[in-house]
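1. Starting from these lines, generate the structure:
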Amino acid sequence: MLLKFLGTGTSQGIPVIGSHHPVCLSKDQKDKRLRTSALVTSDSGKKILIDCGPDFRQQMLMNNEEQIDAVLITHEHNDHIIGLDDLRPLIFKNKSSMPIYCNSRVAAEIKNRFPYAFIEHKYPGAPSFDLFEIEDAFTLFDEVQIRPIDVIHSEINILGFKFKNLAYITDASKIDVEEKKKLKNLDYFIINCLRKTEPHHSHFILPEVLELVEELKPKQTYLIHISHHLGFHEEVETELPDNVHLAFDGLEIEF
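-> The predicted structure follows:
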């Protein structure tokens, strides 16, 4: 299986509009981050999208991707779902509704924000979604086993996802003891890291992530949902432990 990082930035992306912060002015492509999203390709070639934010269309075109077979949604914030309407060309090509997997709260929010996708008599060109509520581990396409990870994002519970021995978690600020048991000794641990210092109410910062890495002992860790306040990609890479890396847009991991 393969995981490609379609985006690794925060809700504002990098560069931030109007910002003159040095990272926002960087010429290094690794410092240019679209909103966080990933694409998992199964052994048989099925494409599973994790989150569908405002940069989805651009991400698909930049990566020459032409197919999505299912969508996993971590939570309902706009930088993770507002691009769902841009699935329309793929829905039309497949001549079938797009399956979307999420928790019940997120399902209700998707219906609220995209009501035209669920009405009985749709206008021509409207998308069509099939919502499936995640309650426990499940299998897609008779081949991809997915285990949800319940994490806390400020005051709401959101989902991470575990495939084989890889876990993908974004927008977390706390992980309870029972859920941490699912994350011990991973081959790949993908986790949000907003900045180096100054605690945040809804996101992990670097010291908290490094503490998690020490506790969970993954073989390799990749940081996502990165803001410009974390610093220049190349500089931060030299400061991290050997088994911890900054992900960047377009990076692929085989697992």
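
2. When you work out contacts or count neighbours from here on, use the C-alpha atoms and nothing else.
-> Will do.

3. Do me a favour and get the end-to-end distance for stretch 18-35?
-> 17 Å (Cα to Cα, to the nearest Å).

4. Please apply the same query to stretch 45-57.
-> Stretch 45-57: ends 20 Å apart by Cα to Cα.

5. can you check stretch 39-59 too?
-> 10 Å.

6. can you check stretch 57-70 too?
-> Start-to-end, stretch 57-70 (Cα to Cα) is 16 Å.

7. where's K196 relative to K174, distance?
-> For K196, the distance to K174 equals 17 Å [Cα to Cα].

8. Buried residues, the top strand by length along the chain. List them.
-> Counting by DSSP state E, the longest strand found in the chain is strand 144-153. Going by neighbour count (16 or more other Cα atoms under 10 Å), the buried part of strand 144-153 is 144, 146-153.

9. And this one, please, so the two structures can be compared:
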Amino acid sequence: MYFYKKFNLKITFLGTGTSQGIPVIGSSHPVCLSEDKRDKRLRVSILIEWENYAYVIDCGPDFRYQMLRANVTRINGVLFTHEHADHTAGLDDLRPFSFQLGSVPIYAQKRVMDNLAFRFDYIFNDENKYPGAPSVQQNVIDNQEFKLNNLSVLPIQINHGKLKIVGYRFNNIAYLTDVKTIDASEKEKLKNLNILIINAIRFKPHHSHLNLEEALDLINELQPKKTYLTHISHHLGFHAEIEKILPENVFIAYDELVLEIN
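-> Next comes the predicted model:
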């Protein structure tokens, strides 16, 4: 059973796109040419805030611009879902936050932490550390509840194709991206949600992501009060058109959307 202390939470969608973002470089697809700002999507990430704390989930290649666009001047740490570049490639841009904090706490599975240490050797290797590189404080997580200051966080193990990755539950909110399947035991952690944030990449089936039909089936099974779809590709279609066909309690997230949750 998951117990939590209730806080007023604020969630900002820093990015809601897939690994290529929208518009895709060189693409003439109609969604990539859309003038609706809701169809312009940076790589997927959220900022979660409560009291005087602020944490980011994933820092992809758009991280620097996302921080500037959302006027984020301070964070307390970064949680990673998995090691893919669209979720981690902005690690070097933690520099200004590292200069503020001394080192930035980061949270990830051991496999992910090892992967980051290999790819960003000049950050993690004390012997060869580049003098201007950010400093990080490593926190290896498993599948057990942990604390971010005074907030309880429950990892949710999910399957991104064959890759075991994590989502996170904060109070009665869950953030899951790059899901393809979830084991029954982990679904137990997703009961009684007020808000579920989950991926829905396109209409056509995908080998490692939920398509829209699969996402809606899972939402119907979990029965959250509200759901916001993220990690969206241009193949899902125009925001204005897709939102018309969704169930009344399901919404498409978009970049810079802010949720204030009591």
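
10. hang on, the earlier thing: quick check: the longest strand of the first structure aligns to which part of the second structure?
-> Using TM-score structural alignment, strand 144-153 of the first structure lines up with residues 151-160 of the second structure.

11. What are the contacting residues of the matching stretch?
-> For stretch 151-160 of the second structure, contacts defined as Cα atoms under 8 Å, 6 or more residues apart in numbering pick out 2, 4-5, 142-147, 164-171, 178-183, 186, 189, 208-209.

12. The stretch 101-250 of the first structure: helices as residue ranges?
-> 104-113, 177-180, 206-216, 233-239 (DSSP state H, counting those that start in this stretch).

13. need these in CSV with distance to N63 of the first structure, can you?
-> Shown next, in CSV, are the helices of the stretch 101-250 of the first structure (distance: least, Cα to Cα, whole Å):
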stretch, distance to N63 of the first structure
helix 104-113, 26
helix 177-180, 33
helix 206-216, 29
helix 233-239, 21
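
14. ok, back up a step: the match of strand 144-153 of the first structure vs the first structure, average offset?
-> Here stretch 151-160 of the second structure, set against the first structure after superposition, deviates by a mean of 0.3 Å using mean Cα distance after the TM-score superposition for the first structure.

15. re earlier: show the buried residues in the contacts of stretch 151-160 of the second structure.
-> Among these, those classed as buried by 16+ other Cα under 10 Å are 142, 165-171, 178-181, 189, 208-209.

16. For stretch 94-101 of the first structure, buried residues please.
-> Using 16+ other Cα under 10 Å as the test for burial, stretch 94-101 of the first structure gives 97-101.

17. Which pair in the buried ones among the contacts of stretch 151-160 of the second structure has the greatest spatial separation?
-> Comparing every pair within those by Cα to Cα identifies N171 and S208 as the most remote, at 27.3 Å.

18. could you pull out the strands for the second structure?
-> Taking DSSP E as the test, the strands found in the second structure are 9-15, 45-50, 53-57, 77-79, 104-108, 136-140, 146-148, 151-160, 163-170, 173-176, 195-199, 226-230, 250-252, 258-261.

19. Take those and lay them out in a markdown table including distance to A70 of the second structure.
-> What follows is the strands of the second structure, written out as a markdown table (distance: least, Cα to Cα, whole Å):
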| stretch | distance to A70 of the second structure |
| --- | --- |
| strand 9-15 | 7 |
| strand 45-50 | 9 |
| strand 53-57 | 12 |
| strand 77-79 | 16 |
| strand 104-108 | 19 |
| strand 136-140 | 23 |
| strand 146-148 | 22 |
| strand 151-160 | 23 |
| strand 163-170 | 21 |
| strand 173-176 | 19 |
| strand 195-199 | 19 |
| strand 226-230 | 18 |
| strand 250-252 | 19 |
| strand 258-261 | 10 |
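
20. which one of these lies closest to Y65 of the second structure?
-> For the strands of the second structure, proximity to Y65 of the second structure was assessed by Cα to Cα; strand 9-15 is nearest, at 9.4 Å.

21. what is the orientation angle of that closest one with strand 163-170?
-> 140 degrees (axes from the mean of the first three to the mean of the last three Cα atoms, to 10 degrees).

22. Pull the residues that contact strand 9-15 of the second structure.
-> Against strand 9-15 of the second structure from outside (Cα under 8 Å, 6+ apart): 41-50, 66-67, 70, 253-262.

23. now it against strand 53-57, angle please.
-> Going by the same axes, to 10 degrees, strand 9-15 of the second structure makes 40 degrees with strand 53-57.

24. now the angle between strand 226-230 and strand 9-15 of the second structure, please.
-> 30 degrees.

25. Would you pull up how far strand 9-15 of the second structure lies from the middle of the chain?
-> In terms of Cα atoms, centre = their mean, to the nearest Å, the centre of strand 9-15 of the second structure is set 9 Å apart from its chain centre.

26. returning to what we had before: report the buried members of the contacts of strand 9-15 of the second structure.
-> 41-50, 66-67, 253-256, 258.

27. list the contacts for the residue most central in space within the second structure?
-> Closest residue to the average C-alpha location of the second structure: S45 at 4.0 Å, with Cα atoms, centre = their mean. Taking Cα under 8 Å, 6+ apart as the contact definition, S45 of the second structure lies against 13-16, 56-60, 87.

28. So it versus S185 of the second structure, what's the distance?
-> Applying Cα to Cα to S45 of the second structure and S185 of the second structure gives a distance of 26 Å.

29. ok, L39 of the first structure touching K46?
-> No - shown here, L39 of the first structure and K46 do not form a contact pair, counting by Cα atoms under 8 Å, at 10.1 Å.

30. For the residue opposite I232 of the second structure in the first structure once aligned, give me its contacts.
-> Per TM-score structural alignment, the equivalent position to I232 of the second structure in the first structure is I226. Applying Cα under 8 Å, 6+ apart to I226 of the first structure gives the contacts 8-10, 192-195.
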